[in-house]
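J.: No sequence on hand, only this structure:
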């Protein structure tokens, strides 16, 4: 089937609608979802899914959207697959008042954003721009993020649902849809109902360059360093005070540079202090620890302990504890048990005319946790670039290729059944 002639894409129009709805999540909020405004997009998606013909589409109390594209094949044993994207945008950059701009027929030059001309999307800083000459690029106006992470994925899945319902000649099994809140703050699947989905495999649409598929993520731990110092009146502190705040600062400063995120790349892990609070007597430093190999997480935690032990040699009356907590694990450990899930994704991209490439994520996705919840979930490109920033951009043509990839993937699973 030639999708180029058969399909009338709706992905761009959907994307432009969705990014104008503020869905920023809030890591300080205890509620689920963390911000009520995320449900505004969820309600719109449900309305549009119902209009497309997905009669069971609904938004649950936690802000998750569920829907089903019914099977249209005579084959009885086609596995149920799910497509998933998150609706929230990152707390790092404002998502209020997004004004999307389409730059048609991109000519390869730097893009100056009109509402803040200091925001320049430079060709030399955005490697994939060289592949976009002649394409139509979407950016924000310079004062907000765009929200392509992950509303590009949402729009692509929505357009794929539209195409599947309009084109019965695209044979497929039962397809489940899941849109999640709060992915950007690490809670994206906390309340996901895996039993309701009833799927064998899933795919998140939340990756970068067209043709990329990610089958590997960091494994992740959190660590909390608690330092107990010695308080004394500052006027009479000589020989007595051991400031927990100063000890914490010295420990952070003594961490090896080759384990910091700003000095690591590719398959290297890191130890990263992300928050510090306290006073003279007690100080707390929160770390995130990341690596592609699970056993290295314990080694990185030991590095913190070794540095703390060395620093505290000159503070004989002070002590520390280090508590670690598992956050998520490398999804490759699960996906390796079901190689066809990744293989079919690669085949779908080839059928869409792309040159597929397997990649590793220096981070995590909803798929990381879904995989260990019993739903193996690699990550497919959505075309998003420079996410979490005012220079975020996406290509219309890449979003269309993502829609094609979803449709081909549905057909591959039906053919291989």
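T.: Done, it's in. Everything numeric in this text was worked out from a predicted model, so none of it was measured. Numbers count the residues shown, from 1 in each chain.
J.: from here on, contacts and neighbour counts on C-alpha atoms
T.: Noted.
J.: How is residue 311 assigned, secondary-structure-wise?
T.: Here residue 311 takes the helix state, with states given by DSSP: H, G, I helix; E, B strand; the rest coil.
J.: where's it relative to residue 253, distance?
T.: Distance, residue 311 to residue 253, using CA to CA, to the nearest Å: 10 Å.
J.: More neighbours: which of the two?
T.: Neighbours were tallied for residue 311 and for residue 253 using other CA atoms under 10 Å; the higher tally belongs to residue 311 (15 against 11).
J.: Okay, one more to line up with it:
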């Protein structure tokens, strides 16, 4: 194992064992108080490592400073603490498979099997130490791997006294529900540019994301006793089903799109025959495409509403985040620095568009250029999530190299 492998393994196992799942239905900030358990742990570890200005903000972010020892831009390093509400994240039991042999990985608590056929990237990790959960939860490497990478880099930078500009560290809550960047964060961070460590395969340096909107569609019907419902009842569930059925599914949902194709996706629905609410996300790499998807959804809702004048159908669309490319392509300095850091570590950088978003999407839109750097995480948001310890070590070396290059700029 390299100098970082054991530390990264220990950190990830400890961090993933702490439940930090966010909750889209909560109006609290952060959305779940359990995220503060990890926040307090990280704040204590940052102080022990020698970081300064360590604080947990009112909005639940952990902030800290690594003092500079050389001239250079002030750089932010960010990762998010929460795990996705898409799958069970309570009672995570991380385990390490040492020296992966290239075959199938089974799980102690379920009949699941992870294979290179399912996850081709796994086939490239023979001999690596692989971390997974036990089969009934996600792992949480998204993005506790990023947290572990940054914490390890901070500890190393302070202990070694390596040349570095001033660094600002931020661990954010609620990224998975699109609320990771509080309006106060850019000023609190106070950097020239930043990086999220929230990416996948080794070499990924991403500066293009989806643009994203979220929609709430509410259908109010007419409720009455089923025994006397003839000619009176309007079933909101039936109308909601018509809306879903009318939206294009063969070509415009996540399961049938890839590359630069956008989509619509219904991810939650709750209610009764009287009233129902649907949560729908809209995604496209271009703003005109995103607007077209929103207009399509509104037209479908209006068309279904017209079939039943006794019902009420509303469609509210709110912005979530925007493609960071619109801002970063005007000044590629942070992207170029990350590319150079990868190459200095013998890693060829790859910059493909992300079919999703990061805290960096919002930060970039708010004036803090913030591309995304790999950690190694794979098959996220589900029980087959896994990561290579050696990939995390590669991300840590790139982080350190990036800081070193900036100090000489």
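T.: Great, that's in hand. These numbers come from a predicted model, not from an experiment.
J.: Might you report the residue contacts of the nearest residue to residue 115 of structure 2 once chain neighbours are set aside?
T.: Nearest residue to residue 115 of structure 2, sequence neighbours excluded (CA to CA, 6 or more residues apart in numbering): residue 104, at 4.6 Å. Under the criterion of CA atoms under 8 Å, 6 or more residues apart in numbering, the neighbours of residue 104 of structure 2 are 113-116.
J.: and if we set it to 10 Å?
T.: 113-118, 122 (CA atoms under 10 Å, 6 or more residues apart in numbering).
J.: could you flag which of the residues you listed are buried?
T.: Those of the contacts of residue 104 of structure 2 that meet the buried threshold are 114-115, 122, by 16 or more other CA atoms under 10 Å.
J.: Shared with structure 1, which of the contacts of residue 104 of structure 2?
T.: Retained contacts for the contacts of residue 104 of structure 2 in structure 1, judged by both residues aligned by TM-score structural alignment, their matches' CA atoms under 10 Å, are 113-118, 122.
J.: Look up how far residue 134 of structure 2 lies from the nearest residue to residue 19 of structure 2 once chain neighbours are set aside.
T.: Spatial nearest neighbour of residue 19 of structure 2, excluding adjacent residues (CA to CA, 6+ apart): residue 90 at 5.7 Å. Taking CA to CA as the measure, residue 90 of structure 2 falls 12 Å from residue 134 of structure 2.
J.: for residue 142 of structure 2, same thing?
T.: From residue 142 of structure 2 to residue 134 of structure 2 the distance is 16 Å (CA to CA).
J.: go on, residue 70 of structure 2?
T.: 45 Å.
J.: more crowded one of these two?
T.: residue 134 (21 against 16).
J.: need the contact list for the more buried one.
T.: 91-95, 106-110, 112, 383-384.
J.: Going along the chain, name the helices of the stretch 1-150 of structure 1.
T.: Under the criterion DSSP state H, counting those that start in this stretch, the stretch 1-150 of structure 1 contains helices at 3-6, 11-19, 38-52, 148-166.
J.: quick one, which of these is nearest to residue 268 of structure 1?
T.: helix 148-166 (24.2 Å; CA to CA).
J.: Please spell out which residues along that closest one are buried.
T.: 148-165.
J.: My guess is residue 202 of structure 2 contacts residue 394. True?
T.: Yes: in this structure, residue 202 of structure 2 is within contact of residue 394 by CA atoms under 10 Å, at 7.3 Å.
J.: Give the aligned equivalent of residue 404 of structure 1 in structure 2.
T.: Matched by TM-score structural alignment, residue 404 of structure 1 corresponds to residue 397 in structure 2.
J.: Give me the mean distance between the helix or strand where its match lies and structure 1.
T.: For residue 397 of structure 2, the element it lies in under DSSP states H and E is helix 389-407. Relative to the matching residues in structure 1, helix 389-407 of structure 2 has an average distance of 0.8 Å after the fit, by mean CA distance after the TM-score superposition for structure 1.
J.: quick revisit: and the helices of the stretch 1-150 of structure 1 as a markdown table, adding distance to residue 372 of structure 1?
T.: Formatted as a markdown table, those follow (distance: least, CA to CA, whole Å):
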| stretch | distance to residue 372 of structure 1 |
| --- | --- |
| helix 3-6 | 35 |
| helix 11-19 | 30 |
| helix 38-52 | 25 |
| helix 148-166 | 22 |
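J.: follow-up on the earlier one: grab the two from the contacts of residue 104 of structure 2 that are most spread out in space.
T.: 113 and 122 (12.6 Å).
J.: where does the residue lying closest to residue 298 of structure 2 once chain neighbours are set aside land in three-state SS?
T.: Nearest non-adjacent residue to residue 298 of structure 2, counting by CA to CA, 6+ apart: residue 315, 6.3 Å away. Using three-state DSSP, the structure places residue 315 of structure 2 in strand.
J.: Fine by me, we can end here.
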